[in-house]
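Peer 1: Sequence plus the predicted model coming up.
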Amino acid sequence: MKQGLLLINLGTPDSTDVSAVKTYLSEFLTDKRVIDLPVLLRYVLVYLIILPFRAKKSAHAYQSIWTEQGSPLLIHNQQIANQLQLKLGADFKVVLGMRYGSPSILNALNQLKECESITILPLYPQYSSAATGSSIEEVMRLLAKQEVIPSITIIRDFFQHPSYINAQTKVISHHMDEDDFLLFSYHGIPERQVQKSGCKTVCQEACPTVSSINQGCYKAQCHETSRLLASALNLTENQYTTSFQSRLGKTPWIKPYTDELLSELIAKGIKNLAVVCPSFVTDCLETLEEMGIRTREQWLKLGGKKFTLIPCMNDDPDWISAIIELIKK
């Protein structure tokens, strides 16, 4: 009997048309774990405030990174699934499901119905309710409808797994020069979601080491990833820092904000900046457009001399090997 491996990522619009982007954003933003507000307030916010103004802007952003083959995020994730299938062989069935959009998690699970056991791997290194939690909840909701439920293994996070750190370190070192200052830029989340995770204090600076007390804290996990990567790269504390990007709305999100931190780095005399986004394993809108285009332009306008966007791991062989170690541990 084959073993199933379900890879999950966030998702992408089917095209760059405004209507397709609006459909995708609607599914994404009405998720109660993404915008964790009362349902009526959430729907008013999404349909009357966000979508009428954001869909066209987001469509333009997607157009700036779209390829002839389609969405970079979808392409890279399909390549990962294909490489894993080749490496794992006939004993495994590897499928990809997107939390929002296509291919759906439902479609992926339907392909795994003959599997006696399934490993579920949300491709988010650090746990957050909005991404990992939502993906796992959707899998459980769909599996509950099946007559025969397979044995399930869930890999909740891998922010400090040695194989992930090793693969990410190799990609960074390959693209970073010795005189670069390294910025670890993670996707941000609202401060209230950190507090709801059980972390009672939203740290203004680096979080303490991850422990049983704050093991579900997304921000603490991000800082731990930064510390492990910096150590592997032999960086001192004045050669790197951590920030958070992609905030939405006016409510407080975890800090420091990437776009606001840049001027502080310039004021410190930093001119050569390398940016890596360790919360993303594949390049996508947030890395290619937000960082690669807008943040690059901002850095150069502020007076920076060099901006290097370090690519995500995508289907790098070391990352493929790391996934295999994750699922076989």
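Peer 2: Good, I have the coordinates.
Peer 1: make it CA atoms for all contacts and neighbour counts henceforth
Peer 2: Will do.
Peer 1: And the contacts of stretch 6-19?
Peer 2: With C-alpha atoms under 8 Å, 6 or more residues apart in numbering as the test, stretch 6-19 has contacts from 20-21, 23-24, 55-56, 59-60, 62-63, 66, 70-71, 73-74, 77, 81, 94-102, 105, 108-109, 118-124, 131, 135.
Peer 1: Where does the residue most central in space within the chain sit: helix, strand or coil?
Peer 2: In the chain, the C-alpha nearest the mean C-alpha coordinate belongs to residue 280, at 3.6 Å (C-alpha atoms, centre = their mean). Three-state assignment for residue 280 (DSSP: H, G, I helix; E, B strand; the rest coil): coil.
Peer 1: And the helices in the stretch 201-329 of the chain, which stretches?
Peer 2: Along the stretch 201-329 of the chain, counting by DSSP state H, counting those that start in this stretch, helices occupy 218-232, 258-267, 296-302, 317-328.
Peer 1: Go ahead and confirm the residue nearest to the centre of the chain touches residue 311.
Peer 2: No. Applying C-alpha atoms under 8 Å as the test, residue 280 and residue 311 come out as separate, 9.8 Å apart.
Peer 1: And the strands in the chain?
Peer 2: 3-11, 92-100, 117-122, 151-154, 181-187, 240-245, 272-276, 306-309 (DSSP state E).
Peer 1: Please convert those to JSON lines, extending it with mean neighbour count and distance to residue 207.
Peer 2: Below are these laid out as JSON lines (neighbours: other C-alpha atoms under 10 Å; distance: least, C-alpha to C-alpha, whole Å):
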{"stretch": "strand 3-11", "mean neighbour count": "23", "distance to residue 207": "26"}
{"stretch": "strand 92-100", "mean neighbour count": "23", "distance to residue 207": "29"}
{"stretch": "strand 117-122", "mean neighbour count": "22", "distance to residue 207": "24"}
{"stretch": "strand 151-154", "mean neighbour count": "13", "distance to residue 207": "26"}
{"stretch": "strand 181-187", "mean neighbour count": "23", "distance to residue 207": "14"}
{"stretch": "strand 240-245", "mean neighbour count": "22", "distance to residue 207": "11"}
{"stretch": "strand 272-276", "mean neighbour count": "23", "distance to residue 207": "19"}
{"stretch": "strand 306-309", "mean neighbour count": "18", "distance to residue 207": "25"}
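Peer 1: and here's the other structure:
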Amino acid sequence: MKTKTGVLLINIGTPKDCDIRSVKTYLREFLSDPRVIDLPNIIRWLLVNLIIVPRRAPKSLKAYKKIWQPCGSPLEIYSDKLKQSLQQSMQDEFIVEIAMRYGKNSIQKALQRLSECGKLIVIPLFPQYSSAATESAIEAMFAALEKKWRSSDVKVITSFYDHPDFVSAYTEVIRKNLPKTPIDMLLFSYHGLPVRHIEKTGCGANCNKVNVCPKVSKENLNCYRAQCYATSEALAQRLGLSLKKYLTTFQSRLGGTKWIEPYTDKILNDLKAQGVKNIAIVCPAFVTDCLETLEEIGIRLRKKWEDLGGEEFTLIPCLNINPRWIKTLKNIVLEQNC
């Protein structure tokens, strides 16, 4: 009998339920990850359990309530559909599973469901590499693997921001969802990171973490910020946008530490002062719509733009279960299974 290949997709995670206890549990697990808050253990524990979670959980719950669906969080719903769609598109020799780095449907449980597979292809669903997301997922995956698979039987995708099929899929989604009214500016908004995270990856490029990053090279190969700028450039070229028609920005800051710039929420003030009226925003660091896209951008940022006197505000959805995105994942798997 031919040995089957397991395909493990890993996303960030979501609270089990939309209640304060579930949100606190999720935040505590997420923020206790040393790759997320890279401080000494005792300081991180005190910060997370005594300050951040007690203060942030009620606000996060309020935000989750605005996007929660009858059958769960959007991220969970789309992730389950993604798994089903990819499985249907693959041959019988593949078994597809979805896991979450934090919260319900853990990596360990997903690997148990793949225990009969002879080979494993792991795809953290983060297009651009970062220690906080990608490396954390990979580290947790290998810890859960124990001795089931030899390292030679496990292949891991660390990034796919520059994969032509990924760029094509996002280009298609953007084109389909742009409004009929011409926009003045397209914002590519990515999840932010503390500046020190970029520095810890060994980025040797001449960059001040404020202006445009140099192109990805051996000096900044694993630089998250550089990969984000490369993603924006690739998408802008496919869309035929001039440099004056798009910007790369970063969202989702936490705490008072220095984060990579420019900030998505702050840039709106500059755009309004420049006479920009109609904007569209897409979030290419996310492949699945979630709290950061639907609530932070789709609700809070939209309100800020309206309060500033802006006119059109269009949030482009993530890839979710777009057929071209399913085909992209299929092609990545087949490339790794050669």
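Peer 2: Arrived safely. Values in this document were obtained by computation on a predicted structure and should not be read as measured data.
Peer 1: Need the TM-score between these chains.
Peer 2: Here the TM-score for the pair of chains, by TM-score structural alignment, normalised by the length of structure 1, is 0.98; 329 aligned residues with a C-alpha RMSD of 1.2 Å.
Peer 1: Name the stretch among the helices of the stretch 201-329 of structure 1 that sits most buried.
Peer 2: Stretch with highest mean neighbour count among those: helix 218-232 (a mean of 22; mean count of other C-alpha atoms under 10 Å).
Peer 1: how close does it sit to structure 2?
Peer 2: With mean C-alpha distance after the TM-score superposition for structure 1, helix 218-232 of structure 1 departs from structure 2 by a mean of 0.2 Å once superposed.
Peer 1: Trace that helix over to structure 2 and give me the residue numbers.
Peer 2: The aligned range for helix 218-232 of structure 1 in structure 2 is 224-238, by TM-score structural alignment.
Peer 1: what's in contact with that stretch?
Peer 2: 128-130, 161-162, 167-168, 170-171, 188, 190, 198, 209, 212-216, 220, 242, 246, 248, 260, 284-285.
Peer 1: From these, list just the buried residues.
Peer 2: 128-130, 161-162, 167-168, 170-171, 188, 190, 198, 209, 212-214, 216, 220, 246, 248, 260, 284-285 (16 or more other C-alpha atoms under 10 Å).
Peer 1: can you list the strands of structure 1 in TSV and add distance to residue 220 of structure 1?
Peer 2: As requested, the strands of structure 1 are exported to TSV (distance: least, C-alpha to C-alpha, whole Å):
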stretch	distance to residue 220 of structure 1
strand 3-11	22
strand 92-100	24
strand 117-122	19
strand 151-154	21
strand 181-187	12
strand 240-245	11
strand 272-276	18
strand 306-309	24
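Peer 1: Select, out of those strands, the one closest to residue 45 of structure 1.
Peer 2: Closest of those to residue 45 of structure 1 is strand 92-100, at 19.0 Å (criterion: C-alpha to C-alpha).
Peer 1: any chance of the helices of the stretch 201-329 of structure 1 in CSV, with distance to residue 141 of structure 1 too?
Peer 2: Formatted as CSV, the helices of the stretch 201-329 of structure 1 follow (distance: least, C-alpha to C-alpha, whole Å):
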stretch, distance to residue 141 of structure 1
helix 218-232, 24
helix 258-267, 35
helix 296-302, 41
helix 317-328, 22
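Peer 1: Tell me which of the ones you listed sits nearest to residue 177 of structure 1.
Peer 2: Minimum separation from residue 177 of structure 1 across the helices of the stretch 201-329 of structure 1 (C-alpha to C-alpha) falls at helix 218-232, 14.2 Å.
Peer 1: right, and residue 118 of structure 2 touches residue 4 too?
Peer 2: Yes. With contact defined as C-alpha under 8 Å, residue 118 of structure 2 counts as touching residue 4 (5.9 Å).
Peer 1: Against residue 288 of structure 1, how distant is the alignment partner in structure 1 of residue 300 of structure 2?
Peer 2: With TM-score structural alignment as the criterion, residue 300 of structure 2 lines up with residue 294 in structure 1. With distances taken as C-alpha to C-alpha, to the nearest Å, residue 294 of structure 1 is found 9 Å from residue 288 of structure 1.
Peer 1: which of those two has more neighbours?
Peer 2: Each of residue 294 of structure 1 and residue 288 has its neighbours counted (other C-alpha atoms under 10 Å); residue 288 has more, 21 against 13.
Peer 1: Spatially nearest residue to the more buried one (excluding sequence neighbours)?
Peer 2: Excluding its sequence neighbours, the residue lying closest to residue 288 of structure 1 (C-alpha to C-alpha, 6 or more residues apart in numbering) is residue 65, at 6.6 Å.
Peer 1: How many residues are close by the one you found?
Peer 2: Residues lying near residue 65 of structure 1 (other C-alpha under 10 Å) number 18.
Peer 1: Structure 2: which residue goes with that one?
Peer 2: By TM-score structural alignment, residue 65 of structure 1 lines up with residue 67.
Peer 1: Was I right to think its match contacts residue 292?
Peer 2: No. Using C-alpha under 8 Å, residue 67 of structure 2 is not in contact with residue 292; the gap is 10.5 Å.
Peer 1: ok, how many other residues are close to residue 58 of structure 2?
Peer 2: As a burial measure, residue 58 of structure 2 scores 16 neighbours (other C-alpha under 10 Å).
Peer 1: Aligned counterpart of it in structure 1, please.
Peer 2: The alignment partner of residue 58 of structure 2 in structure 1, by TM-score structural alignment, is residue 56.
Peer 1: Against residue 23 of structure 1, how distant is that match?
Peer 2: From residue 56 of structure 1 across to residue 23 of structure 1, the span is 12 Å (C-alpha to C-alpha).
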